[in-house]
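[1] Just need the structure, nothing else, for what follows:
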Amino acid sequence: MNSLSPTATSCGVAAIRLLEAYGVDLVFGIPGVHTLELYRGLGNSPIRHVTPRNEMGGGFMADGYARVTGKPGVCILTTGPGLTNAATPIGQAFSDSVPMLVITSVNARSELGMGRGRLHEITNQSNAIAPLVAFSQTILDPSELPEAMARAFAVFSGARPRPVHIEIPIDVLELPAAFPIRARLPLALPAPNRQAIADAAALLRTAGKPLTIVGGGALKAGAQVTALAEWLGGPVITTVAAKGVLRADHPLSLGSSMPSPATKQAIAEADLVLVVGSELSETDIWAENNLSFGGKLIRIDIDAASLTRDYHPDVAILSDAGAALDALLAELGAAPDRSARQARTAALRQEIETAIAQDRTAVKRKHVRLLEALRTALPEDGVVFTDMTQIAYTGNQAYPCFAPSTWHHPSGYGTLGFGMPAAIGAQLGKPETPVVALVGDGGLLFTVQELMTAVEEQLGLVILMWNNDGYGQIRDGLIQRGVPEIGVNLRNPDHMALARAFGCDAVQPDSLEALVEAVRAAPAKDRPTFIQVRQDAPFLD
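    Predicted coordinates for the structure are as follows:
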């Protein structure tokens, strides 16, 4: 192995300097014997390092940080178990189009694929993680690192964002790095084709009953979505990923009501549907089959595969959502009088809200009472990260959002344990913004150790736990199918004592007013506030 002169920079140190050049200010990771050379670079770096208590928690933290800042979340992980512990959050980030850069070590070049039983060895670590990332690259020489890093940031800035994995063999980490430390120019997002814009505008002008579906690809295009909605005067549905892109209190908003049969009927009856930034996946539409479109279909998406999969649009626009909507608005010109359409939309909105409310079970009504209290307690820009838990499923429809990126649910991959560590990452990314993790008692224990990370970082975070003594959604499904309740009724710890043992404030409110007070008081503290609400709490009846 080559030795370094006192003034030379190793590949591991150069990797950190490249991160600095690309504007990275925070990384998540647990040091390992194979990543010491990367940590040499962190020793005198302006990049802040946060240590989770498990790499899975670190991956979720990077995800949450990316969602609220718009910058890639970065993890530095050791070979083998360091990466595989983070595979679940990497999969979640892939499913939800979250930019994440995962830099790992890997066994020495002479050992790759040999299966000799080396420490942390996977016979092909890159192949093991490849299905969960945009690309995985092994750096076989330090000179390859700048291009790999440039490719990663091109994915983050110029395409549908996905996680990227770069692995550096432990012998390469120690080699001299002679390349210049500089960031390459970011890629511009794709702009729309002029003819496609003209064709789409022609359909929009002649539509009598237009409807718009907005997905997570339009998170940065709220102003344009609102302007086009008002030009059309028709209803707007947001997927869960797009909650708040159009304010929930906007008269044209049908909210995230896609699972409602009344909403699906409205989609089928529209003579034109415009879909912006959504792949219309199973977890977007919650239907056994594809949506039924009775009229024309226009799709805008940054991902070519989404434009050609499952549905056959009359006009397909491959573009960044904001750029395409700007071009459409310019092509359409001044808005005509839409008062008649707006009246129809108001009636439809009332019909759908009534149908959803009538469909709620007694437990869902309890959910709504708590969610209304949480909405009261938070400012409009307050951020909620949820886990896979029944109250969050209710909240996907019932919790109103007034700004984008304020409600985050692990929709696609559906991972238990996401909510609390992702909220930690978000709080680190937006320290002045109130952040709440809304979790269930089952999901909390997947990543409960990250309470210690939140305490160590002195975060005024709220962890709001809905306790239904087990895996409630699965339990209900078993009961409905006549299957024995196996593995769903859990013995829980004393959550309040556990939270206090970690160093959190622990509160079990006896009223909704007390809940609101606890949530509002939390951001000013130098420690997390753990709030337990039991499903059988009398004040929810």
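[2] CA only for contacts and neighbour counts going forward, please
    Fine.
[3] wait, what's in contact with the residue lying closest to Thr415 once chain neighbours are set aside?
    Leaving aside its sequence neighbours, Thr415 sits nearest to Met388 (CA to CA, 6 or more residues apart in numbering; 6.5 Å). Met388 sits next to 409-410, 414-419, 439-440, 443 when contact means CA atoms under 8 Å, 6 or more residues apart in numbering.
[4] My impression was that Leu204 belongs to a strand - is that right?
    No. With DSSP: H, G, I helix; E, B strand; the rest coil as the criterion, Leu204 is helix rather than part of a strand.
[5] between the contacts of Met388, which is nearest Asp494?
    Proximity of the contacts of Met388 to Asp494 (CA to CA) peaks at Gly440, which lies at 14.2 Å.
[6] Distance of the closest one relative to Asn492?
    Noted for Gly440: a distance of 12 Å to Asn492, by CA to CA, to the nearest Å.
[7] quick one: which of these two has more around it?
    Gly440 (30 against 12; other CA atoms under 10 Å).
[8] pretty sure that one contacts Trp466?
    Yes. Contact criterion CA atoms under 8 Å: Gly440 and Trp466 qualify, at 4.8 Å.
[9] okay, and the common contacts of those two?
    Both Gly440 and Trp466 are contacted by Ile391, under the criterion CA under 8 Å, 6+ apart.
[10] Please identify the helix or strand for the residue nearest to Thr415.
    Counting by DSSP states H and E, no helix or strand carries Met388.
[11] do the same with the one 5 residues further on
    Taking DSSP H and E as the definition, Tyr393 sits inside helix 390-398.
[12] Next secondary structure element downstream of that helix?
    Going down the chain from helix 390-398, the next helix or strand is strand 407-408, by DSSP H and E.
[13] For Glu147, see how far away the residue nearest to Thr415 is.
    Met388 is 38 Å from Glu147, by CA to CA.
[14] got it, and Thr206?
    48 Å.
[15] cool, Arg205 as well?
    From Arg205 to Glu147 the distance is 46 Å (CA to CA).
[16] Same question for Gly440.
    Distance from Gly440 to Glu147, by CA to CA: 43 Å.
[17] repeat for Glu55
    Glu55 is 26 Å from Glu147, by CA to CA.
[18] Compare those two and say which one has the larger neighbour count.
    Glu55 (26 against 12).
[19] Next up, the contacts around that one.
    Glu55 makes contact with 29-30, 77, 82-83, 85-86, according to CA under 8 Å, 6+ apart.
[20] and of those, the nearest to Glu288?
    For the contacts of Glu55, the minimum distance to Glu288 (CA to CA) is 31.1 Å, reached by Ala86.
[21] One more, please, to line up against the first structure:
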Amino acid sequence: MGHAMTAAGDELLTGGEALVRALCGHAVTRVFGIPGTHNLEIYRHLAAYGIRHVTPRHEQGAGYAADGYARVTGRPGVVLTTTGPALLNAAAAVGQAYSDSVPLLVVSPGMPLRHPRLSTGLLHETRSQTEALRGVAAFSHRVSSVGEIDAAVARAFTLFRTGRPRPVHIEIPLDLLEAAERVGPARISPPLPRVTADPFAVREAARALAAAERPALVLGGGARDARQPCLALAERLGAPVVTTANGKGCVPETHPLSLGVSLHSAAVQKWLVSRDVVVAVGTELAESDFWAPPPPLDGTLVRIDIDPDQMYAGAPADVPLVGHARAVLEALLPELPTHTRVPGSHDHPQPPVDAAQPRLDPARPALSASQPSLDPARSPLDRARSPLDPGHSPLAPAQLPPHHARVPEDVRALRAARDAETATRDARWIPYLEAIRSVLAEDAVVTSDSAQCCYYGALPHLPIGTTGRYLHPTGFGTLGYALPAAIGAKVARPDRQVVALSGDGGLQFTVQELATAVQLRLPLPIVVFDNGGYGEIRDEMRARGDAPTAVDLPPVDLPALARAYGGHGTHACNADELVQSLTEALDRPAPTLITVSEETA
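    Here you go, the predicted model:
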């Protein structure tokens, strides 16, 4: 690999090679970034260490792609930038990863080790990159020697493995990248056991849950690695489950106890306040989850979180369980009574949980009477079955176990009340979302933008398969996330369907990443709901009684733009056409941009 051994057995490495060696030692096989004058020594060594590189067209796109890669693999996404503007271009993606607890490692050169405090006009000179990134990352570590580089990388991976996984930045002075120093064996983050909660707290939580008459579960992104124990807990307690955007799909959204992504619903909030015990797993219970100030809970709040700060931040825990969600739940379940309690039904024996098997097949939730009715004979769901898998629907009715054959009445009523609140607004998206769902496999990945069609439409109304994922930029709420995140997800999981959902305003923040998808020959549909600008802000202005200002954008022929980049582009006038376009796009070795006009949606 080009390095030399010294008499003492140490290796003579440049800072660039020391970094790449450390990444390789932590099983990094893919990085996202753009080479620049100051980081070429890093790029020189990537191939020798078996690390492949993806070149987006903007560093913000690199950050979002690495974010999507991290979310679907569970492994940290790695971003390489050069100094100054390149690093700051990635800062928005770092902020999004911090908000959504995504393990992201951003590496950049920095000003030379002994660079003077006064400006000298050096290329990309920045007053303090570490201070800038410290404001949006978990930490920013500027190394002072080649030998410190692998320790900094190990520090990052230790955080990813043991704490709340948030983005970190490592800065290597550009003169250290080229300098060769003697270094010892690479220091690797040690394997550490999953942290479980204090046994006394576990027993206290079990006592509260055993006595609960009206329990509820709230699942966030921190529950994703504990889906089976979360489902087992819900079924053991007969507790309805509501999720945040990041927790979408942690429990099958068509399970009889699932309320899906519904914390924004006034009816669901009122119901949650009335619960006597609420178990919150891996969630902040934040304003960005409720879309309003979080309501005060009347009952006992049991919080399970790897982050001890969450025990007193926001809604303080009555019973704090600090640890990895899966480890805590696996300790909690044996402490609970061994019978199932389903509201409105008799007690039934609880079968053992088989972590290797899904608990239930997915089922399509019935539209409430207040939602627009669809003619079953004309449903795009039915029409889409035969060309893909004859006789199979990804949303076929579930074969429920006997103890769940009768769906709890309060859950059905809540679903209907939730949907009735926004039936008129959401009617424009539902037929198209049904069309999308009908085409998707159970393990499909959907990425979304901070767009009305996504947070009002897809989050509550597009069920994700039992092994699928939905990636949404919640909290920080950045625009332009969907397309580059979909690229990262598809690079990570080329065998799975990946579909991006966006609006015309958000797409144009990162639309240049169509070129990246073309270069990689990715079969990637991008469905764009076009409302002629920034629809959410336009609606907010009107609600205030203001005249809409700076929110109406001139029309852009987005399908033509996709074709100009070398991809495909088309317009779907109805749900039937969207099914056809999506089906073709998923088999085409290039991105396909499909627009839907909200006037016709």
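[22] Could I get the TM-score for this pair?
    TM-score of the superposed chains, computed with TM-score structural alignment, normalised by the length of structure 1, equals 0.95; 535 aligned residues with a CA RMSD of 1.9 Å.
[23] before we move on, back to that, what distance separates the helix holding Tyr393 of structure 1 from the middle of the whole chain?
    16 Å (CA atoms, centre = their mean, to the nearest Å).
[24] Need the residues that contact that helix.
    240, 255-257, 364, 367-368, 371, 386, 409, 438-440, 466, 472-473.
[25] Selection in ChimeraX covering whichever of those residues are buried, please.
    To isolate the buried members of the contacts of helix 390-398 of structure 1 in ChimeraX, using 16 or more other CA atoms under 10 Å:
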select :240,255,256,257,364,367,368,371,386,409,438,439,440,466,472
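[26] Now intersect the contacts of helix 390-398 of structure 1 with the helices, please.
    Counting by DSSP state H, the contacts of helix 390-398 of structure 1 place 364, 367-368, 371, 472-473 in helices.
[27] so stretch 318-329 of structure 1 corresponds to what in structure 2?
    Using TM-score structural alignment, stretch 318-329 of structure 1 lines up with residues 322-333 of structure 2.
[28] can you give me how far the matching stretch is from the chain middle?
    22 Å.
[29] Show me what it is in contact with.
    Taking CA under 8 Å, 6+ apart as the rule, stretch 322-333 of structure 2 contacts 194-198, 202-203, 205-206, 222-223, 225-226, 229-230, 233, 281-282, 303-308, 311, 321.
[30] now stretch 144-162 of structure 2
    Against stretch 144-162 of structure 2 from outside (CA under 8 Å, 6+ apart): 13-15, 18-19, 22-23, 26, 76, 103, 105, 113, 141, 143, 165-166, 168, 170, 172-173, 176-177, 179-184, 186-190, 192, 194-195.
[31] Buried subset of those residues, written for ChimeraX?
    Buried subset of the contacts of stretch 144-162 of structure 2, written as a ChimeraX selection, criterion 16+ other CA under 10 Å:
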select :13,14,15,18,19,22,23,26,76,103,105,141,143,165,166,168,170,172,173,176,177,180,181,182,183,186,187,188,189,195
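[32] can you pull out the strands in the stretch 351-500 of structure 2?
    Counting by DSSP state E, counting those that start in this stretch, one finds strands in the stretch 351-500 of structure 2 at the ranges 445-448, 469-471, 498-503.
[33] Those strands: which one's closest to Leu297 of structure 2?
    Nearest to Leu297 of structure 2, of the strands of the stretch 351-500 of structure 2 and by CA to CA, is strand 469-471 at 28.0 Å.
[34] In structure 1, what range does that closest one match?
    Under TM-score structural alignment, the match for strand 469-471 of structure 2 is residues 406-408.
[35] now swap in stretch 196-211 of structure 2 and tell me
    The aligned range for stretch 196-211 of structure 2 is 191-206, by TM-score structural alignment.
[36] what's the equivalent of Cys75 of structure 1 over in structure 2 in contact with, if anything?
    Under the alignment (TM-score structural alignment), Cys75 of structure 1 maps onto Val79 of structure 2. Residues near Val79 of structure 2 by CA under 8 Å, 6+ apart: 31-33, 62-63, 66, 104-107.
[37] 7 Å instead, please
    31-33, 62-63, 66, 105-107 (CA atoms under 7 Å, 6 or more residues apart in numbering).
[38] sec struct for it, please.
    strand.
[39] Now do the counterpart of Gln96 of structure 2 in structure 1 against Gly414 of structure 1, distance only.
    In structure 1, Gln96 of structure 2 lines up with Gln92, judged by TM-score structural alignment. Using CA to CA, Gln92 of structure 1 is found at 7 Å from Gly414 of structure 1.
[40] quick one: which of the two has more around it?
    Gln92 (24 against 18).
[41] Which of the helices or strands spans the more buried one?
    Here Gln92 of structure 1, judged by DSSP H and E, is contained in helix 87-95.
[42] what's the mean distance for that helix versus structure 2?
    Compared with structure 2 after fitting, helix 87-95 of structure 1 has a mean deviation of 0.4 Å; criterion: mean CA distance after the TM-score superposition for structure 1.
[43] quick one: that helix to chain centroid distance?
    10 Å.
[44] and that helix with strand 73-77, angle?
    For helix 87-95 of structure 1 against strand 73-77, the angle by axes from the mean of the first three to the mean of the last three CA atoms, to 10 degrees is 150 degrees.
[45] Determine the set of other helices and strands touching helix 87-95 of structure 1.
    In terms of contact count using 3 or more CA pairs under 7 Å, 6 or more residues apart in numbering; DSSP states H and E, helix 87-95 of structure 1 is assigned the packing partners helix 55-69, strand 163-169.
[46] how far away is Val275 of structure 1 from Ala340 of structure 1?
    23 Å.
[47] who's in contact with the top helix by length along structure 1?
    Assignment by DSSP H gives helix 339-358 as the longest helix of structure 1. For helix 339-358 of structure 1, the external contacting residues (CA under 7 Å, 6+ apart) are 233-235, 251-252, 254, 260, 262-263.
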